[in-house]
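**Q** quick one, what's the 3D model for this:
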Amino acid sequence: MQRSAPRLSRILACAAVPVMLVAVGCSSGSDSGDGGSGSGDKAGSSASATPKATQSTKSVEPAKFAELPQVCSSLSAKTIESLVPKAKNKKGTETPSSDAGSRGGCSWNGLEDKGTKGSQYRWLDVSFYRYESDATLGSGQERAADNYAKELAKVQATEGAKKLRTAPASGVGDQADTVTYELRKANEDFRYASVVARTGNVVVLLSYNGAGYEGADAPSEKSIRDGAVNAAKEAVAAVAAANK
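**A** Predicted coordinates:
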């Protein structure tokens, strides 16, 4: 019996070893269930990192147009002569811009004296806004579409506008609307037509208005609207021509 005690101790000690190994094995198995062993953790980290990498390198549609036209040359001399017969500066007055590659504007105005029939005043201006594609903001086309809607809303909210109407302008870029209205200024009735158009990643804003002075009748809504739409078509075509 005395000899069996040490032997029994050795048996118990050896029996305890598998229990420890099983415990370690269970711990390892449990880790595996939560993401695996060391190699499993790397795989899990790699898998979780993949969406972040994809997000950071998200691709967007390239901007369609990289250039804007020379703003004051976007409308032909013939168009200016037709819409603003006695323009003070036939070459137009360019609006200062800190980034001519992204935005620009030009305007023309003049007063035509018709003798006993009074005088006719006309104002025409055109502006261009170009948007680059950006992974966080969207494609140039999407950004232009968003700003197209904002610019249209601004025109529709013109303070003091009467008889305001909005209608699609067919054949002008990818999308376009014409807003016509009347406005009383300096005791004269002015008729306005504003065209908001988008071609690719460029928004074109064109405004044309006129009034009759010294007893002359105000220009008709149709003449102002048609003049604005035709000029807008020309401005949109100038964008495409500048990027050939």
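
**Q** contacts, neighbours, all on C-alpha from now
**A** Fine.

**Q** give the next helix or strand downstream of the longest helix along the chain.
**A** The single longest helix within the chain, with elements called by DSSP state H, is helix 4-33. For helix 4-33, the following helix or strand on the C-terminal side (DSSP states H and E) is helix 38-56.

**Q** how far out from the middle of the chain is the helix or strand just after that following helix?
**A** Sequence-wise, the next helix or strand downstream of helix 38-56 (DSSP H and E) is helix 77-83. From the chain centre to the centre of helix 77-83 is a distance of 30 Å (CA atoms, centre = their mean, to the nearest Å).

**Q** and Val236, what element?
**A** Here Val236, judged by DSSP H and E, is contained in helix 221-242.

**Q** who does that helix touch, helix- and strand-wise?
**A** strand 175-185, strand 188-199, strand 202-213 (3 or more CA pairs under 8 Å, 6 or more residues apart in numbering; DSSP states H and E).

**Q** out of these, nearest to Leu83?
**A** strand 202-213 (8.4 Å; CA to CA).

**Q** show me how far the closest one is from its chain's centre.
**A** 22 Å.

**Q** now the angle from that strand to strand 175-185?
**A** 30 degrees (axes from the mean of the first three to the mean of the last three CA atoms, to 10 degrees).

**Q** list the buried ones in strand 202-213?
**A** Val202, Val203, Val204, Leu205, Leu206, Ser207, Tyr208, Asn209, Gly210, Ala211, Gly212, Tyr213 (16 or more other CA atoms under 10 Å).

**Q** another for comparison:
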Amino acid sequence: MSEGTMQRPAQREQLNQRAKRLSRVFLGAATVPVMLIAAGCSSDSGSDSASKNSGAETSTSASPSPTVQAAAYNKLPEACDVLSGDTLGDLVPKAGKSGKEGASNDTSTRASCSWSSLDNNGVDGSQFRWLNVSLLRFESDVTRGSGDKLAQEYYAKQVKDVQAVEGAKNVKSEPVTGTGDEATAVRYDLKKKEGAFKQQTIVARVENVVITLDYNGAGLAGEKTPSADTLTKLAKQATKEAVTAVTKANGTDGGSDDGTAGANPSKSASKSPSKKATAKS
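**A** Predicted structure coming up:
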């Protein structure tokens, strides 16, 4: 056997081994795109699922807009017209019918009027009277609550402020029945350089409106001090008349039990700082 003949089987064997190695390389390379495609499909599927879940969560988290009960009364009467001529004649006999209207940038939510009377009896002295009626209306607001609730809060704070007036002596408080939804009368003595004053303050609430009536009197220059009981009785009558004026201004004759007659919905609440009742001279 020649040397050339002996080399042919060895060459064939080498060729076969090379072919096997190339075959394995080709097979390995072919599996890579398959794996990448599978991974891509898996990634897309997760993205779709997350997107669907996100949409579901957004839909679930949506909530309705908040609402609040509409205020019963949407306007105030003219403050200087809430009391009749006869009532003014009893409380401030020398004042006449014309009162002094208080300053307000919105008379539909805040209004006031005051009267003063001096009955001069010459050497026997004189009787002084001062009367003020303030009206404050609260509107409903989705962030702060209903007008009725806001009025209740202000009413309670106003009563406390009146009871804590600086310099007040012999402070007495009592509930007033038959006047709006709730009312409190506070009376006290207040000494000033002009004389001894008898102060009566009645705070009343009817639905979403709070009425504060201040009434004081004094005997000056030797005149006798007026009776606190008499002044309180007159102040109660006047407050009841002011409550009726509020209900009539909103289309009712005395206020319905549910407080909604003649009322239109309100949109925003009016915020007002409480004031302390003070005696005027």
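
**Q** where does the TM-score land?
**A** In this superposition the chains share a TM-score of 0.83, using TM-score structural alignment, normalised by the length of structure 1; 235 aligned residues with a CA RMSD of 2.7 Å.

**Q** with structure 2 superposed, average distance for the helix holding Val236 of structure 1?
**A** Comparison of helix 221-242 of structure 1 with structure 2 after fitting gives an average deviation of 0.8 Å (mean CA distance after the TM-score superposition for structure 1).

**Q** on that earlier part again, any idea which of the helices and strands packed on helix 221-242 of structure 1 gets closest to Pro51 of structure 1?
**A** strand 202-213 (32.2 Å).

**Q** show me how far stretch 129-149 of structure 2 is from its chain's centre.
**A** 9 Å.

**Q** and it, which stretch of structure 1?
**A** Using TM-score structural alignment, stretch 129-149 of structure 2 lines up with residues 122-142 of structure 1.

**Q** got it, and stretch 237-246 of structure 2?
**A** Counting by TM-score structural alignment, stretch 237-246 of structure 2 corresponds to 230-239 in structure 1.

**Q** what does stretch 171-180 of structure 2 give?
**A** The aligned range for stretch 171-180 of structure 2 is 164-173, by TM-score structural alignment.

**Q** picking that back up, how about the helices and strands packed on helix 221-242 of structure 1 in JSON lines, adding distance to Cys14 of structure 1?
**A** Formatted as JSON lines, those follow (distance: least, CA to CA, whole Å):
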{"stretch": "strand 175-185", "distance to Cys14 of structure 1": "84"}
{"stretch": "strand 188-199", "distance to Cys14 of structure 1": "83"}
{"stretch": "strand 202-213", "distance to Cys14 of structure 1": "82"}
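
**Q** between those, which gets nearest to Lys117 of structure 1?
**A** strand 202-213 (9.1 Å).

**Q** trace the closest one over to structure 2 and give me the residue numbers.
**A** Under TM-score structural alignment, the match for strand 202-213 of structure 1 is residues 209-220.

**Q** show me how far the match of stretch 237-246 of structure 2 is from its chain's centre.
**A** 19 Å.

**Q** just the buried residues of stretch 131-145 of structure 1, please?
**A** Applying 16+ other CA under 10 Å to stretch 131-145 of structure 1 flags Tyr131, Glu132, Ser133, Asp134, Gly138, Ser139, Gly140, Gln141, Glu142, Arg143, Ala144, Ala145 as buried.

**Q** could you do stretch 70-83 of structure 2 as well?
**A** 70-80, 82-83.

**Q** among the buried residues of stretch 131-145 of structure 1, name the ones in strands.
**A** Among these, no member falls in strands (criterion: DSSP state E).

**Q** out of those residues, what pair is the most spread apart?
**A** Across the buried residues of stretch 131-145 of structure 1 (CA to CA), the longest gap, 14.2 Å, separates Asp134 and Ala145.

**Q** Lys94 of structure 2: what's it in contact with?
**A** By CA atoms under 8 Å, 6 or more residues apart in numbering, the contact list for Lys94 of structure 2 reads Ser116, Ser117, Leu118, Asp119.

**Q** most neighbours of all these, which one?
**A** In terms of neighbours by other CA atoms under 10 Å, those top out with Ser116 at 22 neighbours.

**Q** that one and Arg129 touch, don't they?
**A** Yes. Between Ser116 of structure 2 and Arg129 there is a contact under CA atoms under 8 Å: 5.7 Å.

**Q** shared neighbours of those two, anything?
**A** Any residue near both Ser116 of structure 2 and Arg129 by CA under 8 Å, 6+ apart counts here, and that gives Val92.

**Q** Arg187 of structure 2: neighbour count?
**A** Arg187 of structure 2: 26 neighbours (other CA under 10 Å).

**Q** name the nearest residue to it, sequence neighbours excluded.
**A** Gln200 (4.4 Å; CA to CA, 6 or more residues apart in numbering).

**Q** trace the one you found over to structure 1, please.
**A** In structure 1, Gln200 of structure 2 lands on Ala193 (TM-score structural alignment).
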